[in-house]
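In: Below is the sequence, then the predicted model.
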Amino acid sequence: MNKLHTIGALLLSAITISACSTTTPYQPLRNGYGYSDQKLESNRYRISFSGNSSTPRDTVENYLLYRAAELTLQSGNDYFVLVDNSTEADTRYRQSINAYSGFGHYYWYPSVAVSSGDSYPITSYEASANIQVFSGEKPADNPQAFDARDVRANLQPLVTLPSE
C-alpha cells in the first residue's frame, strides 16, 4: 500500500469513528440505527430499536419501550403487553493504528510508518419485542402490562430526538 493510500485509510478511519461518537437519537430506522415496527395482527406488533456503539444498552431498551408506548397511543389504545422481548449485544474488535511521519533517513521526501496498536471491543445493542395493544385500564395483576401514557411521560425526558 503506498503512502497516499495509507494516509487516506487513516483519515477515513478517523471520520468513521467520529461519525459514531454520539448516541443514536430516537428516530425511525436510518442507516441501520433507530426504531422499526411491523403490524402483525390488528393488536399485535413487532418493534425493534438498534443503537450504534455509543448508545448504552439502557438507552436502547428505553427507546424500545418508548416506541411501544407511542405505537399503542397512535393506534388508539391505552396499554401494551410485552409478549416477549430481548436485547442482543454485537461486539466487534477494532485494531488501533499508530502512524508516524517524518523525513526518511536517507531520502529527501516525507515518509510515513504505520504500526498496529491495541485491540479494543466495540459493542452495539439491538432490543426487540412483540407487543399486544389494548384499550381500557391496564390489568394490575400482569407485570408485563404497561400503561402507555405513563411510559411515555416517564421516558420522555430521556429521549433525544435527531438534530436537523
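Out: The structure has been received and is ready for your questions.
In: switch to C-alpha atoms for all contacts and neighbour counts from now on
Out: Fine.
In: Run through the strands of the chain in chain order.
Out: Remark: strands assigned in the chain by DSSP state E are 34-41, 44-50, 79-103, 110-134, 145-147.
In: State the distance from D84 to Q132.
Out: Distance, D84 to Q132, by Cα to Cα, to the nearest Å: 10 Å.
In: These two: who's more crowded?
Out: Applying other Cα atoms under 10 Å to D84 and Q132 shows that Q132 carries more neighbours, namely 20 against 11.
In: Identify the residues contacting the more buried one.
Out: Shown in contact with Q132 (Cα atoms under 8 Å, 6 or more residues apart in numbering): N43, R44, Y45, F80, V81, L82, V83.
In: Now do the contacts for V114.
Out: Residues in contact with V114 (Cα under 8 Å, 6+ apart) are I97, N98, A99, Y100.
In: wait, L155
Out: Applying Cα under 8 Å, 6+ apart, we find L155 in contact with N62, Y66.
In: Tell me how far it lies from D147.
Out: Distance, L155 to D147, using Cα to Cα: 12 Å.
In: next one: D84
Out: From D84 to D147 the distance is 17 Å (Cα to Cα).
In: And here is the other one:
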Amino acid sequence: MAQLISARAPKQSFGRSITGQANALAFSKAELALCTAAGEKHQRAVAVTGSLGFSDGEGGHQHGKQGLIPCFGVPRGGGGAMKLRLFAVLAAAFLAGCQTPYQEMGATGGVVAMPITNDTYRISARGNGFTDPTAVQDYSLLKAAEVTLQTGNTHFVILGSQDTTSRDYGRTAGTMQTNVYGNTAFTTYNPGVTYDIVKPGQDLLVQVGKVLPGQQPPAGAFPAQQVYDNIGPRVLRPKKK
C-alpha cells in the first residue's frame, strides 16, 4: 500500500502515484508507452502476482485474469466501469498477441520433434508466460500429426507424456516519487511487487505407423490427417515478415 509523507495534510488529492515497475523481461518500450497514452504520465507497467493489475487512479489495483499487462489509469468520476471493461478487452487482445506461436523451438519457446527410433519420436513443446497450457497441448499434437504425415504414415499412438511446465518467481524494485506543490512536498512510495510467471510445457513420446484401408487401427491411435485438419487452423502462427 502506498504511504504518503507530507509536511502538512493536503486539502485535496493531487496527481497519480507510480503504480509499480515493469518486469523488463515482459514488456518493450513500445508496450510501456501504452501506459502513458492514457494521459497518466507517471504510471508504469506492473506485474502483479496471479492477476492483471489495473490502476484505480489512487495507486491501488483492481484484479482480474492471471498475467502481465500494462497498467492503465481509470479517471475519477463517471464512466470508470465502462473504461475498465474496455481496457480488459484490449488487455486480452494484447495477451493473445504475446503468446508463443507455433514455431520451431527458440528462445521464446516453440515445438520440436526428435527421432528416438525409426518410428518413435519425442515431441517437446514450450510456451512463454503469455501462453495458455491448452495451446501447448495443441502444438504437441499438431507436431505429432505433421511428423506422421511427413514420414508417409497415417496414425500415431501416444506412448507417454510429461508435464514440463516451469515457473519463474521474482520481485520488482520499489518506486518513490516526490511532487512539490507550493511549499509542500509530497513523497509517495510503493514497494516492489512479487510476480509469478508460469511457462507451460509438454513432452510426448509417440509412435507412428501406417494403417491400410480396411485395417483396424491400434487402440488409442490418432488419425494424423484429422488431427492436422482440426488443430492446424486454430494455432497461432508467426507473423510473416
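Out: Yep, it's here. Quantities reported herein were computed from a predicted structural model and do not represent experimental measurements.
In: sorry, back to before: most tightly packed of the strands of the first structure?
Out: Of all the strands of the first structure, strand 44-50 has the most neighbours on average by mean count of other Cα atoms under 10 Å, namely a mean of 23.
In: Run a quick neighbour tally on S75 of the first structure.
Out: S75 of the first structure sits with 14 neighbouring residues when counted by other Cα under 10 Å.
In: which residues touch the equivalent of V227 of the second structure over in the first structure?
Out: Superposed on the first structure with TM-score structural alignment, V227 of the second structure falls opposite V151. Counting by Cα under 8 Å, 6+ apart, V151 of the first structure touches L65, Y66, A69.
In: any idea how far N62 of the first structure is from V151 of the first structure?
Out: For V151 of the first structure, the distance to N62 of the first structure - Cα to Cα - is 9 Å.
In: cool, S111 of the first structure as well?
Out: 49 Å.
In: Excluding covalently adjacent residues, which one is nearest to V112 of the first structure?
Out: Distances taken as Cα to Cα, 6 or more residues apart in numbering put S101 closest to V112 of the first structure, at 4.4 Å, once the chain neighbours are dropped.
In: secondary structure class for L34 of the second structure?
Out: For L34 of the second structure, the secondary-structure state derived from DSSP: H, G, I helix; E, B strand; the rest coil is helix.
In: Tell me, how many residues neighbour it?
Out: Neighbour tally, L34 of the second structure, other Cα under 10 Å: 16.
In: now, which of the contacts of V114 of the first structure sits nearest Q38 of the first structure?
Out: Nearest to Q38 of the first structure, judged by Cα to Cα, of the contacts of V114 of the first structure is I97 at 41.5 Å.
In: close enough to count as contact, that closest one and A113?
Out: No - with contact defined as Cα atoms under 8 Å, I97 of the first structure does not reach A113; the gap is 10.4 Å.
In: can you list residues touching both of those two?
Out: Common neighbours of I97 of the first structure and A113, counting by Cα under 8 Å, 6+ apart, are absent.
In: about what we covered before: which position in the second structure pairs with the residue nearest to V112 of the first structure?
Out: Under TM-score structural alignment, S101 of the first structure pairs with Q177 in the second structure.
In: T24 of the first structure too?
Out: By TM-score structural alignment, T24 of the first structure lines up with T100.
In: In contact with that match, which residues?
Out: Contact analysis of T100 of the second structure by Cα under 8 Å, 6+ apart lists T108, G109, G110, G127, N128, F130, T131, L236.
In: at 10 Å what do you get?
Out: With contact set as Cα atoms under 10 Å, 6 or more residues apart in numbering, T100 of the second structure has these partners: 106-111, 126-132, 135-136, 199, 236-238.
In: picking up where we left off before, any common contacting residues for V151 and N62 of the first structure?
Out: With Cα under 10 Å, 6+ apart as the test, V151 of the first structure and N62 both reach A68.
In: can you tell me which of the contacts of Q132 of the first structure stay in contact in the second structure?
Out: Retained in the second structure: N43, R44, Y45, F80, V81, L82, V83, out of these (criterion both residues aligned by TM-score structural alignment, their matches' Cα atoms under 8 Å).
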